[in-house]
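J.: attaching a predicted model along with its sequence, questions to come.
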Amino acid sequence: MNRTEGPSETLHVSTVAIDGHAVLLEGPSGSGKSDLALRLIDRGAVLVSDDYTILTAHGTALIAHAPSTISGKIEVRGLGIMPMPYVDAVPVALLVRLEDVVERLPTDEMRVIAGIVIPEIALIPGEPSAPIKVELALNRELG
């Protein structure tokens, strides 16, 4: 893979790493990004960044980083900002858009971030099965 650094974007997403692959959790404030991240972490994921993530193109890969001001921190509603083990520089494999309603049988969607095409799905974040659905979607994308 080409390691030349390319364009960069900062998105309002929380990001976790599952088996070395970053999953972006996108939604407005209060939509459940940090809560879903915590539930994924409870299932073995590792925090990359909470609330905002820097995404940089490196060759054909999109790499996720936490802004230095929030590295290793996650907001836990009702408890405040908490320290959390984290990883950095993780290649992005999936974007999960958090919505109130999703299609029963969605079509394949893609998003271009910093010039890199990333698969995108929509999920209802508060559903008990949401963490499992994220893992299933990631496994599907990875083949």
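T.: Okay, I see it. If you're wondering where the values come from, they're calculated on a predicted model, not measured in any experiment. Numbers count the residues shown, from 1 in each chain.
J.: use CA for all of it now, contacts and neighbours both
T.: Noted.
J.: now do the buried residues in the helix or strand that contains Asp35.
T.: Per DSSP states H and E: Asp35 is located in helix 33-42. Residues 33-38, 40-41 are the ones in helix 33-42 that count as buried (16 or more other C-alpha atoms under 10 Å).
J.: okay, one more to line up with it:
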Amino acid sequence: MPTDSSEILHATAVAVAGRGLLIRGASGSGKSGLALEMMARGALLVADDRVIVSLRDGALWLAPPAPLSGMIEARGIGLLNAATSGPVRLAAVLDLDEVETARLPQRRETMLQGQRIPLLHKTAHPYFPAALVQYLKGGRKE
């Protein structure tokens, strides 16, 4: 897959309906755990621990480094095999180091390889993984 540019990020990525979510945060912040919760609700793994982010034809794409493809870490259990989505277009970035305090937050964006991408922050609600799956399925009403 030829790219305009690419980089490998310490992150995890999942996909729903062909839309990718890049989950970033400090080591131990729960990236893999959240991905597992989303996978239990129908998301597919793109990559765990390391994600290749590539700019191609004006869009950002997510893919796993070959040695990590199809595996996700479950603390206390080990490396698990997982169905993967293959490369997927990035729809949003979730930052687990920032906590969302607003009930209906304003739309946020982050820059990644010169592209504006919707930015989400974590919440402590038990339905958060399900809400993220629905966000990827249908987007957000403005």
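T.: Sure, I can see it. Here the structure is a predicted model, which is why all the values come from computation and not from measurement.
J.: overlay them and tell me the TM-score.
T.: Here the TM-score for the pair of chains, by TM-score structural alignment, normalised by the length of structure 2, is 0.88; 140 aligned residues with a C-alpha RMSD of 2.1 Å.
J.: about what we covered before: now the buried residues of helix 33-42 of structure 1 as TSV including distance to Thr53 of structure 1?
T.: As requested, the buried residues of helix 33-42 of structure 1 are exported to TSV (distance: C-alpha to C-alpha, whole Å):
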residue	distance to Thr53 of structure 1
Lys33	12
Ser34	13
Asp35	16
Leu36	16
Ala37	13
Leu38	16
Leu40	17
Ile41	17
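J.: if we can go back for a sec, the helix holding Asp35 of structure 1 maps to which residues in structure 2?
T.: Taken onto structure 2 by TM-score structural alignment, helix 33-42 of structure 1 occupies residues 31-40 there.
J.: so which residues make contact with that stretch?
T.: By C-alpha atoms under 8 Å, 6 or more residues apart in numbering, the list of residues contacting stretch 31-40 of structure 2 from outside reads 11-14, 23-25, 45, 48-49, 72-74, 96, 129-130, 132-133.
J.: show me which helix runs longest in structure 2.
T.: In structure 2, assigned by DSSP state H, the helix with the most residues is helix 128-138.
J.: show me how far that helix is from its chain's centre.
T.: 11 Å (C-alpha atoms, centre = their mean, to the nearest Å).
J.: which residues does it contact?
T.: Under C-alpha under 8 Å, 6+ apart, the answer for helix 128-138 of structure 2 is 15-17, 19-21, 34, 37-38, 41-43, 91, 122.
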